[in-house]
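Asker: sequence first, predicted model second:
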Amino acid sequence: MSGSPGPAPEADTANRPPPARLRRERPGLPGTLRDRARGALLGLAVGDALGAPAENMKPSRIRERWGRIEGFVLDEPAGTDDTEYAIFSGLLLAEHGSALTVAHVEAAWHLWIADRDEGPFRGAGFSERGTLENLRRGLAAPISAQHRHAWSDGLAMRAAPFGVYATGRPAEAARLVAVDGTVSHDGEGIYGGQAVAAGVAAAMVSDSPDAVVQAALSVIPEDSWTARSLHRAVSAARRAVPGPDGSPLPVERAVRSAVVIGGYPWTDLAPEAVGLAFGAFIAARGDFRGSVLTAVNMGRDADTTAAVAGSLAGALGGESGIPAHWAAAIGPVRGSCLPAMAGRHILDVADALLPLNAVPGRATDPSNENRQAAS
């Protein structure tokens, strides 16, 4: 891996900070706030389940095995750690709202993960494993994040709930996800989560994929590896054209070659995964189906890249923009990575993160009272 993050961003993706609070929904935007919130988190879960079989695979291997993936390739599709950790972080955010602290997050990691029996995947990815080992040794945040994968996409994969909660407020979404990530991530790992959270926050109130990218770039250092990777991927997606027969393969190759480090073994690298996800989102111009399938067919950490692309496109187009047969395949999680989350549904988290008046018929919920008091 090169020690330099690469050339400066191109002018066509210049980082122009958006206002602290983006405009709320305007007439003509697709879906209600609830539809968009559910779209963001259901989109995450759908992308996760679609991408899981292709995780850590090269595109050539994907084509050899399945041709181009156009839907679920398993009889019983299921999400992975991406969905289960998003539920975990989303429930914690719904409880504490803007008053969320690192101490809250650390206590929840102990209560719901570190101090319990583990599932068959033992807490999931490398960054989560490193965090759990540190917590069990008695280390506290931010030292708990000092492990070999603090730069991973493990925060980016669970960042969408923060964008849903901080609808239209990308800076607040970025602040909150950094609080959550302090227990498990550092540096580029934090930046990756912030870019995703801010992008979802913007997508919740926008009809422009470009505004989503602008919001993501506004909350991370311009000279960070994550920002440069995002710039490269988005620029490649904008320049690339499909093949003569309409094949998306040339576009996927262009985006992938813009950010993937050839021969580098770790596919959970946050700058790479976040770049691929935003590149897929822009290549499809925010269309849900195109966004997630582009991410899946590029391989690498395909469950996470498709989950992130799905959360962005789902927030932009709403739950109604997700193919019904894909949505129907998403049920309560199994707790394979986090046994304490077994039986919970991602859509329940979406509803819990919204103001009371956004969910028809919902009675007063103490977690939302806490949220409103903290806001």
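Answerer: Received the coordinates, thanks. Residues are numbered from 1 along each chain as shown.
Asker: every contact and neighbour count from this point should use C-alpha atoms.
Answerer: Noted.
Asker: list the contacts of the residue most central in space within the chain.
Answerer: Central residue of the chain (Cα atoms, centre = their mean): residue 308, 3.4 Å from the mean position. If you count contacts by Cα atoms under 8 Å, 6 or more residues apart in numbering, residue 308 has them with 44, 47, 156, 157, 160, 196, 274, 277, 278.
Asker: let's see that with 7 Å instead.
Answerer: 44, 157, 277 (Cα atoms under 7 Å, 6 or more residues apart in numbering).
Asker: what element comes up after the helix or strand harbouring it heading to the C-terminus?
Answerer: According to DSSP states H and E, residue 308 maps onto helix 302-317. As assigned by DSSP H and E, the chain's next helix or strand after helix 302-317 is helix 324-328.
Asker: and for residue 357, the neighbour number?
Answerer: Residue 357 is flanked by 11 other residues according to other Cα atoms under 10 Å.
Asker: the top helix by length along the chain to helix 302-317, inter-axis angle?
Answerer: When the chain is parsed with DSSP state H, its longest helix is helix 33-51. Helix 33-51 and helix 302-317 are oriented at 160 degrees to each other (axes from the mean of the first three to the mean of the last three Cα atoms, to 10 degrees).
Asker: packing partners for helix 33-51?
Answerer: Here helix 33-51 touches helix 81-96, helix 160-165, helix 288-297, helix 302-317, helix 346-352, going by 3 or more Cα pairs under 7 Å, 6 or more residues apart in numbering; DSSP states H and E.
Asker: next one for the comparison:
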Amino acid sequence: MGGTAGAVWGRAEQQDFRSRVRGTLLGVAVGDALGSPVDPLALDAIREAHGPEGLADLAAAHGRRGAVTHLTQLTLFSVDGLIRAQVRRDTGAWHPPTDLHRAYRRWVATQRDWGPDLRRKDDGWLAHEEWLYVRRGAPRALLLGLGDETMGTPEAPKNPGERGPEAAARSAPFGLLVGWEPQLVAQLAVECAAQTHGHPTGYLAAGAYAVIVHGLARGESLDAAVQRALALLVARPGHEPVTDALQHALGAVRQGLPSPARVTGLIGAGTAEGLVAAAVYCALVGEDVRHGLRLAVNHDGASAAAGALTGGLLGALHGETALPPAWLAELEGRPTVLELADDFAMEMTQGPALHGPAGSSPGWLTRYPRA
């Protein structure tokens, strides 16, 4: 399944890719952090707490400003799993969904254990980051789906009735596999989503979101990236709810000034397809990143998921420098996000030099063990 980017990367291409990787991961995290304080609130309650315009800046949640939730945690472990898959490919063991499942199982340990076990060298560096060992609202579907060694697949998914947005919200990193064909990006996102979200709506929304991020990371417009996702979805059984939601998002752009009511209408029952559609809408109509993210969190729906999904799109579209510096300055775990983003960019552009047949870097294999 898939491959690495095979072309020789020039300096300008490497810098652009690194900016988009950083932008995507930071965008997910800052959107998550913006929405987290108001996640359980209806719009009236948000306005009562934060004024008639709603939430306009980072607010306190989980004991601090800029705190992230399980959505960011799992996105980081998606990146870790993708890097580990590339490293393990040298051994002839090439099945990325398995490596992602192992990464998500390492995340489950952060929800169960008091802190990292530094004796477990095969866990790699991300699982040794102490700040990740906190519970931040992970729903039961995630903990159950990843609670044992059995890996869900589209043919035999975990939680077959689960349609929530969590799998989609951890899927932005799949879109950063810019050397892969879009249909392979979609397939990997679908297979990994089925590990926790077994309803076709849940895993197809994840696949669509990954393909949209993929188009943006390759320099396409957001509209073109959505059209590509729609074209790929048509061949998938059960695609209609996701296809309809994305088409409604595109249509809503032409229906006048953006409003919380329009975002709430797109979100609907709060299932994955509605949250992805709302994120597309907010990214399309936002005057800038700040406006798009504020629109994404001020409504009656799941603010953290909508913020994370919108942030991933805007970060992939515009790159790191478009994100609000004041928000990034207060973002929980920002050094870890940046370090992981740079490692991902390095792996995708220079992987053979780090662990190829001609030689390997012991430091890299300590960070991302083959075991």
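Answerer: Arrived safely. None of these values were measured; they are calculated from a predicted model.
Asker: out of the helices and strands packed on helix 33-51 of the first structure, nearest to residue 371 of the first structure?
Answerer: helix 81-96 (5.9 Å; Cα to Cα).
Asker: hmm, back to that, mean shift between the helix holding residue 308 of the first structure and the second structure?
Answerer: Helix 302-317 of the first structure: mean distance to aligned residues in the second structure after superposition is 0.7 Å, counting by mean Cα distance after the TM-score superposition for the first structure.
Asker: what angle separates that helix from helix 81-96?
Answerer: Using the same axes, to 10 degrees: helix 302-317 of the first structure against helix 81-96 is 50 degrees.
Asker: okay, helix 302-317 of the first structure sits on what stretch of the second structure?
Answerer: Mapped onto the second structure using TM-score structural alignment, helix 302-317 of the first structure covers residues 303-318.
Asker: one more: stretch 44-63 of the first structure?
Answerer: Counting by TM-score structural alignment, stretch 44-63 of the first structure corresponds to residues 28-47.
Asker: buried residues, that stretch. List them.
Answerer: Using 16 or more other Cα atoms under 10 Å as the test for burial, stretch 28-47 of the second structure gives 28-39, 41-43, 46-47.
Asker: which of the helices and strands packed on helix 33-51 of the first structure sits most buried?
Answerer: helix 302-317 (a mean of 36; mean count of other Cα atoms under 10 Å).
Asker: got the contact list for residue 194 of the second structure?
Answerer: 152, 153, 154, 157, 158, 203.
Asker: inside helices: which ones of those residues?
Answerer: Per DSSP H, the contacts of residue 194 of the second structure map to helices at residue 203.
Asker: coming back round to it: average distance between the helix or strand that the longest helix of the first structure is followed by and the second structure?
Answerer: Counting by DSSP H and E, the element after helix 33-51 of the first structure in chain order, helix or strand, is helix 59-66. Mean deviation of helix 59-66 of the first structure relative to the second structure after superposition (mean Cα distance after the TM-score superposition for the first structure): 1.3 Å.
Asker: quick one: contacts of helix 59-66 of the first structure?
Answerer: 54, 297, 298, 299.
Asker: would a markdown table of these with distance to residue 230 of the first structure be doable?
Answerer: Formatted as a markdown table, the contacts of helix 59-66 of the first structure follow (distance: Cα to Cα, whole Å):
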| residue | distance to residue 230 of the first structure |
| --- | --- |
| 54 | 22 |
| 297 | 18 |
| 298 | 15 |
| 299 | 17 |
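Asker: farthest-separated two in those?
Answerer: 54 and 298 (8.9 Å).
Asker: so who does residue 20 of the second structure touch?
Answerer: 217, 315, 316, 319, 320.
Asker: now do residue 230 of the first structure against residue 82 of the first structure, distance only.
Answerer: 20 Å (Cα to Cα, to the nearest Å).
Asker: aligned against the first structure, show me the partner of residue 183 of the second structure.
Answerer: So residue 183 of the second structure corresponds to residue 171, using TM-score structural alignment.
Asker: just give me the neighbour total for its match.
Answerer: 26.
Asker: hang on, the earlier thing: now render the helices and strands packed on helix 33-51 of the first structure as a markdown table, adding distance to residue 21 of the first structure.
Answerer: Listed next are these as a markdown table, based on distance: least, Cα to Cα, whole Å:
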| stretch | distance to residue 21 of the first structure |
| --- | --- |
| helix 81-96 | 19 |
| helix 160-165 | 12 |
| helix 288-297 | 25 |
| helix 302-317 | 17 |
| helix 346-352 | 20 |
